[in-house]
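1. Below: sequence and its predicted model.
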Amino acid sequence: MTVEKPEGRPGSAQEGLLAETTPLIEQLVADKVASRLMAQDATLWGPEAESEASVRLAWTRLHETSEPLLGEIAELRGQLHAEGVNRVVLAGMGGSSLAPEVITNTAGRPLIVLDTTDPGQVADALEGDLTSTVLVVSSKSGSTVETDSHRRIFTEAFAAEGIDAASRIVVVTDPGSPLAKEAEEAGYRKVFLADPNVGGRYSALTAFGLVPAGLAGVDLRTLLGDAANTAADLARDSAENPAVLLAAVLGAAHTRGAEKVVLADTGSGIKGFGDWAEQLIAESTGKDGTGLLPVVVEAPDSPGFADAGTDATRVAIGQSDDTTMLATSGSLGGLFLVWEFATAMVGRLLGINPFDQPDVEAAKKAARSLLDSPTDDDGGAPVFTDGPVEVYASAGLLSEVTSTLGVALGALLDATPEHGYLAVQAYLDRIADASAVLLRAELARRTGMQTTFGWGPRFLHSTGQYHKGGHQNGAFLQITGAVTDDLQVPGRPYTLGTLQRAQALGDGQVLADHGRPVLRLHFTDRAAGLAHLVKAVQEVGA
């Protein structure tokens, strides 16, 4: 497991960064942060964080404590396969889906992940062979609205096919959660109770990460073994500790004004690691008006990475052939631990609690309020309509005479602070509307701004914390789309489409209440709207 630091030329920015990194390394080593963290010392982040930290540090030993799970998972997989059940669908959000997705994608094992409220994407999962399907319902709190909706919809679908739903539902949750109680009462196939002393974003090697991946056929013993092989290095109070080095570089860069961390894969063989690290970094550090904003890009030559400015630190996932680049490389199990240790250490350097997420609940409350009082109103009348795109905006963003999509985009960009960032938030189907991801690179190329892309509501369980709690220099481009075939959530007075809309409008309102510029584009026809937006983006800066 290695972390390569930048080698700066005399007088270069890299040399300056290295000069500021050295005392932070010395501080972390002198304070024995690594060994204390491995020993689960809850005092590392100060008295205000101690209560939370005292019940959030069991992740440091998961490479050991999760080993007994492997036999249970293997036994269940064998039973299911004997019954012809080999299609695994995972209903989970945030840490409950991001870790299993990167684990299975890297191993080349099939896993259908539902971390969406888009009716089309859920319907696509329902169209698969339900007679060979097992649904893993994964929620730490046991009350995640998206996951509960998926459970209800699949329960009804199983029953409609004459399948005993209880025999096809596996639950992963914390002890004592509402979901644990419901699973017991319903007689679900298996309930895995995860370690409650691990937060969601640090849960890759708990039951949340291991159960779906194991049922999909991943070699979990190797994953845990790779983590164990790295753990000894991470416990050392040494300048050679890769987590100490990574934390010190990111902390020093933040002090110099580089609060963005741009992540690109350079041939690591690990698929989707940036998406997992995005949640870890953003939710752990983005609070109290500070933090590190992860920016996941498509490739090392992508805009935002190759041309990163002074407000960003480039980090390669994989080997580096550029000595001005910070790089982390090694096995997936090892990288999980390196980044978790480093992120916790960065929290200490920034003076924040890396284990809470004080701003996540605001968007959830706003969405619940809209669900409690559902209407056909789509957030008021649009400021204007340009072809298949209805345009909505936060107060003061657009003038009354604005009439084209290109002008509206220009207004959003003009409202972005210097060295700020642009966040594209797509409340769409990440399968059918997958081409929307191209907007990130195109906007970054044409604006020169650090630009992130998130699927809604998935990002609400990830970068959503940073958007409200981190550096307040973001501008937000929301994209919503018309729903043609909606899905009713059984036992609830709303559809998935209604929930999706409430989540978008609720988060947009919270961002606007924080004084951030928000431009929402609603596609009355998704395909035509996306094409129209792409054309408008291509005219930006032309």
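-> The structure has been received and is ready for your questions. Numbering: from 1, shown residues only.

2. When you work out contacts or count neighbours from here on, use the C-alpha atoms and nothing else.
-> Will do.

3. is it true that residue 136 lies in a strand?
-> Yes - the assignment for residue 136 (DSSP: H, G, I helix; E, B strand; the rest coil) places it in a strand.

4. What is the burial count for it?
-> If you count neighbours by other Cα atoms under 10 Å, residue 136 ends up with 25.

5. Please verify my assumption that residue 541 contacts residue 447.
-> Yes - in this structure, residue 541 is within contact of residue 447 by Cα atoms under 8 Å, at 7.0 Å.

6. So for those two, which residue has more residues nearby?
-> Applying other Cα under 10 Å to residue 541 and residue 447 shows that residue 447 carries more neighbours, namely 17 against 10.

7. Against residue 263, how distant is the more buried one?
-> 19 Å (Cα to Cα, to the nearest Å).

8. ditto for residue 189
-> For residue 189 relative to residue 263 (Cα to Cα), the value is 39 Å.

9. between these two, who's got more neighbours?
-> More crowded of residue 189 and residue 263, by other Cα under 10 Å: residue 263, with 27 against 16.

10. check which helix or strand covers the more buried one.
-> strand 260-265 (DSSP states H and E).

11. alright, now check it against this:
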Amino acid sequence: MAGESLGVEIVDAALAEKAAPLAEKLVADQVASKLTAQDPTLWGPDAESESAIRLSWTTLHKSSRPLIGEIAALRAELHAEGVDRVVLAGMGGSSLAPEVITGTDDVALTVLDTTDPGQVADALAGDLSRTVLVVSSKSGGTVETDSHRRIFAKAFAASGIDAARRIVVVTDPGSPFSKLAEEEGYRKTFLADPNVGGRYSALTAFGLVPSGLAGADIARLLDQAAAASDVLSADSADNPAIQLAAALGAAHAEGAEKVVFADTGSGIKGFGDWAEQLIAESTGKLGTGLLPVVVEGPGAPGFADAKSDATAVAIGSAIEPAKISVTGSLGGQFLLWEYATAIAGRLLGINPFDQPDVEAAKKAARALLDNPDALKGGEQPSNVDGTVQIFGSEGVATEGKLADVLRAFLASAPENGYVSVQAYLDRLDDASAALLRPEVAKRSGLQTTFGWGPRFLHSTGQYHKGGHQNGVFLQLTGAVEHDLEVPDRPYTLGVLQHAQALGDGQVLAEHGRPVLRLHLTDRAAGLAELVRALQEVDA
């Protein structure tokens, strides 16, 4: 299905009826054509200054064409030197889009959007003689990405490799990172369109450079987006973006503030993770928004049993109980969801191009890094069960066995609320943590999201603070067996990872949200104990 024409089907008749008048109004207001023309007034005067510098994504299928040849030329140069392993250091849109593009094209790309020392060490353990590091950051100031750059540069040098020849940069023109890249003499710097925000950047250099160097067919991707652009810019009730935005807006107005994604044979790998960031960060603010919930398949808890607070969306065939299905190529779907999300922002009365609450967790983490004593000796668990240390924010019950703590915690969620499971662990070695999402959803009866930390901080992190304030947050942290130094920085990766977890938990608690943190003194054993404890919680 990845190559078929773009299509949106509102399967649920009642939802289609409620969406129709919204679609008619969007057509009458010429929203699609104005968006294509990059009209910054579509979201009201408060949003105008930001939206005026964030709308170039509507024409990337044309403006990104010159990158195809540049990327192909660099790839050929690298291959001639025996360099054919691509590692990407990037966060948020800089990593999520390339991961979907390369996954769908079935080409290898090692994505580093983590501060877990074990996962970074695994990437370092690959053949450095064949490795090029792509460092993607709009400014260069992203702490995770800067840490990866420093660690790899030192590792290259220690292996007798000229680090500058093995580092490729993607950044904005005139950024501090572009200046650093020039000073360090890095192999090549690709400058992305500065008038595109990170979550809309799939078809900029941020999405295309690592994907193209890894071997993905980026020309075809742009062709797919170009083929979709005419229909998406049309002021017509048949415009899939108008249909999708109207359906999501109508559902939200009826209390369905969550959007549950299941792949139903689309041929696109990991699309939900990309859409999650786009929708959550764009809409989750001012106490409103759409919370994306990515599930394992159409039979998974949360999709198969979606209640009135959620809209089930199939990426692919319209399998029951989906209320909406979306089909089309990857390039077409990138553009479709960007249009639909921006238009949904108009319906929700928010600015889809800012992220006012993302900085709060970063500030809290930085404050902890500046006060290392707070990270070392100041923490005492409220309770311990086996290899699991239990910490709770104010008002969170921590007494009893782990199963008792989990039972009370899940019961504390408000009606039609949600559970967010946040794993500050190794996405590869601790992959079994993802099994917690369906277990928690089944036991709680609530929509449940799962995110790897700190990756989700650049994704759903905005919604958690700015969206509907009805979430409860289960954090998982783990003991670090072998830490990694960050060259010329006063902290290790393990310390940074811990600071990010505690900082985000602190901000959530300040918002009055319940936070239960489970620290695994033995990761494998702790995850097994956690699954067993969950199975004791009554569904």
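-> Great, that's in hand. From a predicted model like this one, the values you see are computed outputs, not experimental measurements.

12. Any idea what the TM-score is?
-> Here the TM-score for the pair of chains, by TM-score structural alignment, normalised by the length of the second structure, is 0.98; 534 aligned residues with a Cα RMSD of 1.0 Å.

13. Now do the helices in the stretch 351-500 of the second structure.
-> 358-369, 372-376, 402-411, 436-444, 461-466, 493-510 (DSSP state H, counting those that start in this stretch).

14. next one: the stretch 201-350 of the first structure
-> Going by DSSP H, counting those that start in this stretch, the stretch 201-350 of the first structure shows helices at 207-215, 220-234, 242-255, 273-285, 332-350.

15. Go through those and name the closest to residue 509 of the first structure.
-> Residue 509 of the first structure lies closest to helix 273-285 among the helices of the stretch 201-350 of the first structure, at 19.9 Å (Cα to Cα).

16. in that closest one, what's buried?
-> Buried residues in helix 273-285 of the first structure, defined by neighbour count with 16 or more other Cα atoms under 10 Å: 273-285.

17. Mind picking the one among those that's closest to residue 225 of the first structure?
-> residue 273 (18.5 Å).

18. Check the gap between the closest one and residue 172 of the first structure for me.
-> Distance of residue 273 of the first structure to residue 172 of the first structure, computed by Cα to Cα: 22 Å.

19. ditto for residue 16 of the first structure
-> Separation of residue 16 of the first structure from residue 172 of the first structure (Cα to Cα): 47 Å.

20. now do residue 212 of the first structure
-> 9 Å.

21. need the contact list for residue 253 of the first structure.
-> By Cα atoms under 8 Å, 6 or more residues apart in numbering, the contact set of residue 253 of the first structure is 17, 259, 312-313.

22. Looking at those, which two lie furthest apart in space?
-> 17 and 259 (13.3 Å).

23. Which residue is the nearest non-sequential neighbour of residue 148 of the second structure?
-> With Cα to Cα, 6 or more residues apart in numbering as the criterion, residue 148 of the second structure has its nearest non-adjacent residue at 6.3 Å, and that residue is residue 89.

24. Is the equivalent of that neighbour over in the first structure in a helix, a strand, or coil?
-> Here residue 89 of the second structure is matched to residue 91 in the first structure, going by TM-score structural alignment. Secondary structure assignment for residue 91 of the first structure (three-state DSSP): strand.

25. Could you report the distance from residue 91 of the first structure to residue 412 of the first structure?
-> Using Cα to Cα, which is the criterion applied here, residue 91 of the first structure is 35 Å from residue 412 of the first structure.

26. Residue 520 of the first structure sits in which helix or strand?
-> strand 518-523.

27. after superposition, how close is that strand to the second structure?
-> Taking mean Cα distance after the TM-score superposition for the first structure, the mean distance separating strand 518-523 of the first structure from the aligned residues in the second structure is 0.2 Å.

28. contacting residues around the residue sitting furthest away from the middle of the second structure?
-> Largest separation from the mean C-alpha position in the second structure: residue 160, at 35.4 Å (Cα atoms, centre = their mean). With contacts defined as Cα under 8 Å, 6+ apart, residue 160 of the second structure is in contact with no residue.
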